[in-house]
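# next come a sequence and a model predicted from it.
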Amino acid sequence: MQRKCLICPPSVGALVLPVIYRAIKTHYPQLLLRNLPIGGAENQLSQFQTDLITDNMFCTGP
């Protein structure tokens, strides 16, 4: 079962979540980061929907 965590607006998530992801990935290698553009090409930078997904099957941490 996948779980999603929305932590901020899409425009902020596109900038902040990759940094958080790299820090967490060392302890939880099963994490996936998906950035999906939700607007046209001219607005992609300001309109990212960022999902941090974890698969509970492989989670061994807290």
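The structure has been received and is ready for your questions.
# CA only for contacts and neighbour counts going forward, please
OK.
# for the chain, which segments count as helices?
10-25 (DSSP state H).
# also this one, for the comparison:
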Amino acid sequence: MKRVSTATAMVALSLVMAGCVTINIYFPAAAAEKAADRIIDEVWQLKPGAEAKEGESAK
């Protein structure tokens, strides 16, 4: 039976330990929903005269 070198064992242990790390990020649902609504409102909001400018550029 082959003996595992110390360096190989340390690398394997390091990989196993790195795989066990979990990063939890907490996003408050209410704040995320409010931000999403604000972004959607900004995207869908048309400025006065915006349709006329788009029509003129298409000519």
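Yep, it's here. Because the structure is a prediction, the values reported are computed rather than measured.
# quick one: TM-score?
Superposed pair, TM-score by TM-score structural alignment, normalised by the length of structure 2: 0.24. Supporting alignment: 21 aligned residues with a CA RMSD of 2.5 Å.
# mind giving me the packing neighbours of the helix of greatest length in structure 2?
Longest among the helix segments of structure 2 by residue count, using DSSP H, is helix 29-44. On a contact count with 3 or more CA pairs under 8 Å, 6 or more residues apart in numbering; DSSP states H and E, helix 29-44 of structure 2 meets no helix or strand.
# list of residues touching it?
If you take CA atoms under 8 Å, 6 or more residues apart in numbering as the criterion, helix 29-44 of structure 2 is touched by no other residue.
# next SSE after that helix?
Moving toward the C-terminus from helix 29-44 of structure 2, the next helix or strand (DSSP states H and E) is helix 50-58.
# buried ones in that following helix, by neighbour count?
Within helix 50-58 of structure 2, no residue is scored as buried using 16 or more other CA atoms under 10 Å.
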